[in-house]
Structures are given as C-alpha cells and as structure tokens.
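Engineer: What follows is a predicted structure for the sequence shown.
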Amino acid sequence: MRHAGICSRILAGLLLTGASVGTAHAAWYQAQSRHFTVYSEGNDAKLRGFAERLEKFDYLLRTITGVTDPERGSPVKVYLLSSEGKVKALARNPNIGGFYTTSDRTAFAVLSREAKSNQFDFGAEEILFHEYTHHFMLHHFPAAYPAWYIEGFAEFFSVVKFPKDGSIEFGNFVLARAPGLFLGEPYPVANLFARNADGLSLRDGDRYYGRAWLLTHYCRYNAARRAELARYLADVANGVKDIQPESYFAGGFAKLNGELNGYMRKRTMSMSRLTPTEMKIDAIVVTPVDPAQGDLIENELRLINHPRTEDLPGIVTAIRSIAAKYPASAYALALLAEAEWAAEQKDAALADADRAIAIDPKSSRAYAVRAEALLEKAHDSDAEADWKAALTSIVRANRADTEDPVPLALFYRYHAMRGGKMPDIGYDGLYKAFTLLPQSPEYRFNFAHATAIRGDYKTASILLDPIAYSPHGSEMREGALRLKTEFDAQAAEKEQGAAKAGNPPPAP
C-alpha cells in the first residue's frame, strides 16, 4: 500500500536506533549552505555557526529517517532579525518569537538574533528546529499522520545539542514544556488521540504539546510500544476505515497513560548521539548581501508573508522609496514590480518589470511579473500575438532560473487559460513546481486538482492528506477535507466501473 513504506521509513528513523517594519541600518550578510541560505544583520561567527548547526541538523534528520537524496527541493531561507519585536510585528502576532511559512517562491523562517530569556523559554534554534522538522516531514514523508504525532515528532527534534567534540545530541528533554508536563494533571492520552491542536487554551496547548513529545520519546526507546505505534501510524496513513486507536496498544489508554506518568518521573531519560565521524557537512560560504537587497529585506518579508490587502499600498510605498535610492538595481525594480502587481497597480508593475529586464535580461522575477500582466491582457483580447508574448515571458523567466517554481506554475496556468486539452508538458511544469516546494499548500492543491483532472482521483486525494489532516484548523484544511470526500467518491466509482468491465484500475 502506498504509505506503508513511508511510515516504516519515518518510523525507522524516529523509533529505531501592520506598521512598517522599517529598513535596516546595519549591513546584511548571508551564509549559504547546501540546504539553507541564512540572512543576518552583521557578519560574525554567530552567523556561520548558526548555518553550520542548521546543516548538521538537516544531516541528522536525513540520517535518522534514511533520506538519501540531498538535492531534492529548494533551499530554505532563514532571516535573523535584530530584535524579537521586529519578528512579532512582521508576524502580526505579539505571542510568537519566530515563524515559518511559504511564499509562492520559497519556504522561509523568520527569527530573532536575541538570546532567549531563560532556559524554560523557546530560543530561535528550538523554534527553527521544530518548524524545519515539519518542513522536512512534509517534503519527504507527506501522509495523514495524527495531529499529536506531527507535533510530537517536531518537538522530539526541537532540542538538539552540539557538544564541542562536534557530535550531535538529540532526544533531550524539552525544558520549555516542563510546566505543562509537571504542573497540574497530566494531559490524558485518550484526549491526545481524540483531538488536534485547534482551540486549545495556552495552558492546555502547552500540556498537549508536552504530552505529545513525551509519548513520542517514550515510543522511541520502548520496543513494544514502538511496534504498536508503527502499526497504528501505518494504518492511519493507509486510510484504514473506522480505526480504534486504543486497540493498538496493549492494556489500552489507561495502561499507556500510567506508563507515561511513570516515565515522566524518571530522573534521567534516554537520548541519542551522532558522532563527528558520521557527519558530512559541506562548506559554509559567508558573503555580504547586495546593499539594495539588504535595505529591502524587511519590506520584502512584509510582501511575501501573506500581507493583508489594506497593507499592500504601504508596502509598495516603502519599497518604491528604497528602490529610488538604487536606480540601477534590477533586484529592487523587480521586487517593486511584484509589490505593485499584488496591490493591483498593474501599469506601474509592467513598467517596472520592463525596467528591471532592461538592466538585467535574466531577471526571472521581473519576467514572471511581466508574464502575469501579459496573461491578463491575452485573456481579455484572446489575440494570438498577446498569448505568444505571455508565453515568451514565461519561458524566459524559466530559463533565467530553472529552479524557480513561479514560472513553472505560470506555464500550467497559460495552458489552462487557453483551454482545450492540457499538454503533458503543462502537467510536467506544475509537477516540478510542486516538487520544488511541496510545503506550499497552493501548489499542493493545484497539483491535486490537476491529478484529478487526469482521472487519478485516488492519488489526488492522497496528495491532500497533509493539508486535510493538519494539526491546525484553517479554511484550507476544511477545503481539503471536502475535496478528499469528492475525490474518494470518484475514485470508488471509477474502481467499481473498472471491476464491472473486468479491468483492474491503473496504479497511482
């Protein structure tokens, strides 16, 4: 079955051995590695060390889960801002110290350079390790995992230590979850299995996450419970109907709950280590960021972090003001064009995209904005010359950066807008955009739709699993659940028709 291998691999890994942010005043530097690009104000050992730890962490996840393809997917961008206040303002949330999300072009995280206030707080690295584990899991092991396991898996890897001997220690106790684990009644295992993280109070949320970590940790180091959890997760991921979670665990939830309570009271807990000789980390290259890009970083983040419609005019004004200081910067003009297009300042967007292309004929970002404008024009006129001009811009955007998912998605949209049978090459473009950034719910939704259009309803439904069974509620999750119901019904109807005709359905 499709997800049995996925579950066994990931289990083998875990269970075996508003207001303008303002422009920057300090120079920005970037540390580039195989899987990350880290941006930070100031060039110091802290930046290089942070990037090295991220690469070691990626190596840890790949080693534990058995992932052998180091090149798959786009690098994650990490932005280290000078204060936690900037992070909160950018997130429009006063209660978080860092976050991870996706734009249409990249996956990125935003954190503060400030040290955490105490050992029971979440520092930048713990936040990033937790979120990058989600990113990694969604990229390599997308499936319908239960909410508690998704969060427990990320919590398990959130606290990683890097001793001076160059090794990596993981499976450490999450001190930030200590209050939720030890103050008050322990969160019941039955509740853990019965619900997701929606609507929990701050206190119950802390208890939920802490208990999810504890159960994940316990199952890693207890062979019998490890096997039980493996069977349960495999059946969940494979869509077994009417699952009764308690039946998978000897003695039921009451016994498991008691074991967890005893495990929590142990003076020491098991942990694991990778030695330096096991790790292969490529060189980290630290370079200055182009001054125009550096001055634009915080406003660029405002633009790509899902801005509210009412905030877009202010973002355009801020970017335009900075771009005016760098009239020869294609980067600044392309970003300005992108902001203008988002704010529906369409004539200005096309003009600034053309200005960027005149400076840099290989500006993929500028060509993508130009393609958006020309696609709209072609849709209105239906003139062959306009369709050809739009396609030319899409092709040039793709040639300028073959790893940018935006032109690939635009290529599919071009063929969809023209109507008629979608050529295979159109599907191929959308597929590559999806594989470059499978963490993007938009690309996942679009590729699921495209797969259903081709008649493979079963695979289309499976593609929606990570969204439909997300631990956190959203309109997108509800939409994915509705679509899954439709696709599952269509898949069943197709299989019944094939069975009556005596033909087995094609494999996904």
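Structural biologist: Great, that's in hand.
Engineer: Every contact and neighbour count from this point should use C-alpha atoms.
Structural biologist: Fine.
Engineer: Please look at residue 437 and residue 430 and confirm they touch.
Structural biologist: No. Contact criterion Cα atoms under 8 Å: residue 437 and residue 430 do not qualify, at 10.8 Å.
Engineer: Tell me if residue 40 really is in a strand.
Structural biologist: Yes. Checked against DSSP: H, G, I helix; E, B strand; the rest coil, residue 40 lies within a strand.
Engineer: What sits closest to it if chain neighbours are left out?
Structural biologist: Using Cα to Cα, 6 or more residues apart in numbering and skipping residues adjacent in sequence, the residue nearest residue 40 is residue 80, 4.9 Å away.
Engineer: same thing with residue 429?
Structural biologist: Using Cα to Cα, 6+ apart, the closest residue to residue 429 is residue 408 (4.8 Å).
Engineer: circling back to that earlier point, of residue 437 and residue 430, which one has the most company?
Structural biologist: With neighbours defined as other Cα atoms under 10 Å, residue 437 and residue 430 compare such that residue 437 has more, 28 against 25.
Engineer: any idea how far that one is from residue 60?
Structural biologist: Note on residue 437: its distance to residue 60, by Cα to Cα, to the nearest Å, is 21 Å.
Engineer: what do you get for residue 216?
Structural biologist: For residue 216, the distance to residue 60 (Cα to Cα) stands at 17 Å.
Engineer: let's bring in a second model and compare:
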Amino acid sequence: MLALARVDQNLPMDTAKARDRDCEDMAAQGLDCIDAKPVYHPALVRTWQAVLYGAYAQHFILSHQPAAYPRWYLDGIGALFSTVEYRRDGAVDYAGPPENYRQVTRSYGLLNIRDVLTGRYLDPAYHPMVWTPYHAWLMAQFFLYSPIKPERREQLSRYMAAIAQGTPMARAATVFGDMQHLQREFEVYAEKPASLARTDKHAVQSAEPVIAALSPEQAALIAPRIQLAGWTSTPDASGAERLNQLQQGLAGLGQDSDALLLAAQADCRAGHAERCLAQAEQVLARTPDNATALAWKGIALTDRALSGPAADRAAGLAAARDVLGRAIHADDSATLPLIFYFESFTRAGEPVPEPAMQGMVRVARAMPEAPQPRLELAGELLREGKADLARRVIAPVLYDADETPDRIRAQSLFAMKDTAAHP
C-alpha cells in the first residue's frame, strides 16, 4: 500500500525569484516594473499519477535492489519515472521532462550540485537552494541520461559505492574533483532540450484482466487486515480498545478459518498466548498441515514457555520448535515459521543454530525491502562477533537516506557493540 500526501502535489510558484525574473523581463523591454502590478504565479499542481508513479519507482528499487542510496538519488529515480507514458505500440516512455519544469527553475533557480552531492542541502538550516521533484529529475537526468564523459560515470559509480558502505556524503563526493567545473557542465546541460528514454516495442497484452470475486467472508476480512497491518508494534494497554474493535469485527464470521487466523495473529501480537493458541488449534483441527496456523501455535507455545516456570522452559521451547519445524516443512516458501523459529532462540537468549540462521537469510532474500529480518540477523551476527558480516547484512537499513526508526535501531545495535568492546 502506498500513501500519497497532498503536500507532495502542490508547489508554490509565486516566489521572490519569480518576481525578480519578471522585473528582468520588463527591463529588457525598456519597462519599469517598480510601479507595475506584480504578476501572480499560481501554484503548480503535480498530478496524482506523477506522484504515484514516482513513489512506486522508489518502492521498486528499494525492494529489488536494496542498498543505501543518497536521498537525492531516490528522489531522482522517482522523478524520472513520474513522467512515464505507455504507448499504443507497447513501448514505454520515461525520464522525460516533467510538465512546466522550466517554470520551476524560473521560480526557484537551478541547484547547487556541490551542496546536493555532499548532502549539505539536507540541513534544516540550509536556505541557498530549494529542492523540488523537478530539481531531482534534472539531477538524475544529468547523471544517468546525459552524454557525460565516461570518467564522470565512473566517479558517480565510486560515489554510490562509497555511500552504500556508509561513507558520509561529503567525503564520498570528493571523487568528483573540481565541483565548480562539474557545476558548469551541469548548467550547460540544463539549458539544452531534455530527452527521454523509451523501451523497445512489444506486443500489447489484450487479455481481459483477472478479477477475483470475494466471498462475503473474504470481503469482511479486508478492514480487519488493514487495521492489523497498522499495528507498528505490540499493542500496550492503550491499544486494548483497538484489539477489542478488531475482535468485534471478526466475531460475526464465526469459525471461518481465515478469521480465526487473523484473530490468532492479533492475540499473539497483543501478548495473549493462550487465546492465540486456542484459535490456532481450531484451524488445525480441520487442516492439520496449515502452515500459518502451525506458525501461530508455535509462537504461542514459545510465549508460554518463556513466561512459565524456569523448570519447564526447555521442554516448552522444544515443543514450540517442533511445531515450528512442522510449519516449515508444510510450506517451505512461508516466511512466518522461519522468523518465529529464529526468534524462539533469540528471545530465549540462546545461540541461534545454523539452520535457523539460514532460514532467516531466506526470509531476508524473500523480502529484501523488509528491515526487521536484517535487524534480527545483524543482532545475532554481532553477538557471534561477526561485525563485518553484520554490517553488510544491515547496510540498507543502517545507511538509509531517511532517519527512520529502523535506522535508529540499526545504529543502536552497533553503538551497543562498540560500548561493549570499549567500556
């Protein structure tokens, strides 16, 4: 699910720079602009399609080529694909100039390439330049689609590789050498007519779209699934009302297996292991090899073992892992049992055996954009003293362009490791 903010669509154009340009135009015609009525420049509204295509392009690259990217590059990739057009012959045009981008440079001016490459423009106190999606498009166009010299492409490659390894942007940018020279090259390119990229023609798919009709029970589960997906962490006491609302929404579905599994998920995440276990058992009574039900039963048994008497912990964890092993065997493509099996060791404070480590590696490969598997793998690798491997695993999260909660968690992992090594 991608959410689009309305603020991302509107760009004010009635700027002081735009009015200065108006005065310059009048002066060139021998007119005095001091007493003239100012020209009002209405805000530029980007289409929701442009914002959506741009957001999806960023999501795609982070999902299929997870790495640490500079913020300007991700913005640029989104801007390049925000102008995508599908032709009747099956070809796809992209990377073309956004509509009215010349007006944007008139209202905001060009960008300072040094400040972007070094990351200085990201400082909240920075004011010399305004960064917009149109500037991001021009920056990406210049580096990725203009006929720049081979050595410039090599410099960009080295710059991106350095950032992917955690090098600060200012230090990585030194590979470009004389920034004033690079700025002149950029400004010359910015004045040229912009080109676009086009894919090869291919047969247009004319088949009717596949439409799956939902049963009333399946339709009734849509809202609870969305509600549960919004739980960013285990609900605390303040989240009890949300849990009650979810349960009320599922109550009308009776013994529907999907509803029971959703209820089990909610209860396990809320810390109600016994209720979670009971709901999973109801599903298993009908379908003993249901991998999802086995997974929730396994995590419920893990919770029970960890919260129960210490004398019963080893036997309880062994029983939980046996169930999780059955879940993995029942569906070797399911990620949930692999995650829970791994966590049955880390939550118990026990060394993670190699099969469980390999299972979490499979999860990370199956969901390359998900930070949680990488965080858990890195934490265990750090515990084993494999800091270099942990850093490679966690790099897309640790060096994320945005200050996300997951990046902060990744930084904390290494900070704790450093503190332990140098008390």
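Structural biologist: Noted; the coordinates are in hand. Just so you know, these numbers come straight off a predicted model, no measurement behind them.
Engineer: quick revisit: just want to know which of residue 216 and residue 60 of the first structure has more residues nearby.
Structural biologist: Neighbour count, other Cα under 10 Å: between residue 216 of the first structure and residue 60, residue 216 has more, with 26 against 22.
Engineer: Hmm, that one is touching residue 150, no?
Structural biologist: No. With contact defined as Cα under 8 Å, residue 216 of the first structure does not reach residue 150; the gap is 9.7 Å.
Engineer: Assign the residue nearest to residue 429 of the first structure to helix, strand or coil.
Structural biologist: Residue 408 of the first structure ends up helix, using three-state DSSP.
Engineer: Need the counterpart of it in the second structure.
Structural biologist: Under the alignment (TM-score structural alignment), residue 408 of the first structure pairs with residue 338 of the second structure.
Engineer: and that match, how many neighbours?
Structural biologist: By other Cα under 10 Å, neighbour count at residue 338 of the second structure equals 25.
Engineer: returning to that earlier point: mutual contacts of residue 437 and residue 430 of the first structure, please.
Structural biologist: residue 443 (Cα atoms under 8 Å, 6 or more residues apart in numbering).
Engineer: okay, now residue 384 of the second structure: neighbour count?
Structural biologist: Applying other Cα under 10 Å, we find 12 residues neighbouring residue 384 of the second structure.
Engineer: whoops, I mixed them up, residue 266 of the first structure
Structural biologist: By other Cα under 10 Å, the residues close to residue 266 of the first structure number 8.
Engineer: do the one 5 residues further on as well
Structural biologist: In terms of burial, residue 271 of the first structure registers 13 neighbours under the definition other Cα under 10 Å.
Engineer: what do you get for residue 259 of the second structure?
Structural biologist: Residue 259 of the second structure, neighbours per other Cα under 10 Å, totals 25.
Engineer: got it, and residue 277 of the first structure?
Structural biologist: When neighbours are counted by other Cα under 10 Å, residue 277 of the first structure registers 8.
Engineer: before we move on, what about residue 62 of the second structure?
Structural biologist: 18.
Engineer: That one and residue 69 of the second structure: what is the separation?
Structural biologist: Residue 62 of the second structure is 9 Å from residue 69 of the second structure, by Cα to Cα.
Engineer: Which parts of the stretch 151-300 of the second structure are helices?
Structural biologist: Secondary structure of the stretch 151-300 of the second structure (DSSP state H, counting those that start in this stretch): helices at 169-172, 179-190, 216-220, 222-229, 240-251, 257-269, 273-286, 291-307.
Engineer: residue range for the third one in the first structure?
Structural biologist: Helix 216-220 of the second structure corresponds to residues 291-295 in the first structure, going by TM-score structural alignment.
Engineer: Tell me roughly how far that stretch lies from the second structure on average.
Structural biologist: Here the mean offset of stretch 291-295 of the first structure against the second structure after fitting is 2.3 Å, by mean Cα distance after the TM-score superposition for the first structure.
Engineer: give me every residue that touches residue 50 of the first structure.
Structural biologist: Counted by Cα under 8 Å, 6+ apart, residue 50 of the first structure has zero contacts.
Engineer: tell me the SS of it?
Structural biologist: Classification of residue 50 of the first structure by three-state DSSP places it in helix.
Engineer: again, but for the one 3 residues further on
Structural biologist: Secondary structure of residue 53 of the first structure, reduced to three states by three-state DSSP: helix.
Engineer: And it, how far from residue 10 of the first structure?
Structural biologist: Residue 53 of the first structure is 22 Å from residue 10 of the first structure, by Cα to Cα.
Engineer: and if you look at residue 155 of the first structure?
Structural biologist: In terms of Cα to Cα, residue 155 of the first structure sits 15 Å off from residue 10 of the first structure.
Engineer: Give me the more crowded residue out of the two.
Structural biologist: Between residue 155 of the first structure and residue 10, counting by other Cα under 10 Å, residue 155 is the more crowded of the two (29 against 22).
Engineer: Which residues are in contact with the residue nearest to residue 40 of the first structure?
Structural biologist: With contact set as Cα under 8 Å, 6+ apart, residue 80 of the first structure has these partners: 38, 39, 40, 41, 110, 111, 112, 113.
Engineer: Among those residues, pick out the one closest to residue 324 of the first structure, please.
Structural biologist: Nearest to residue 324 of the first structure among those is residue 41, at 22.1 Å by Cα to Cα.
Engineer: tally of neighbours for that closest one?
Structural biologist: Residue 41 of the first structure: 21 surrounding residues under other Cα under 10 Å.
Engineer: How about residues contacting stretch 474-481 of the first structure?
Structural biologist: Against stretch 474-481 of the first structure from outside (Cα under 8 Å, 6+ apart): 445, 464, 465, 467, 468, 469, 470.
Engineer: what does stretch 140-153 of the second structure give?
Structural biologist: 73, 76, 77, 80, 95, 156, 176, 186, 189.
Engineer: now with 7 Å?
Structural biologist: 73, 76, 77, 186 (Cα atoms under 7 Å, 6 or more residues apart in numbering).
Engineer: Figure out the helix or strand that the third one lives in.
Structural biologist: Counting by DSSP states H and E, the element that carries residue 77 of the second structure is helix 71-81.
Engineer: What residues in the first structure pair up with that helix?
Structural biologist: Counting by TM-score structural alignment, helix 71-81 of the second structure corresponds to 147-157 in the first structure.
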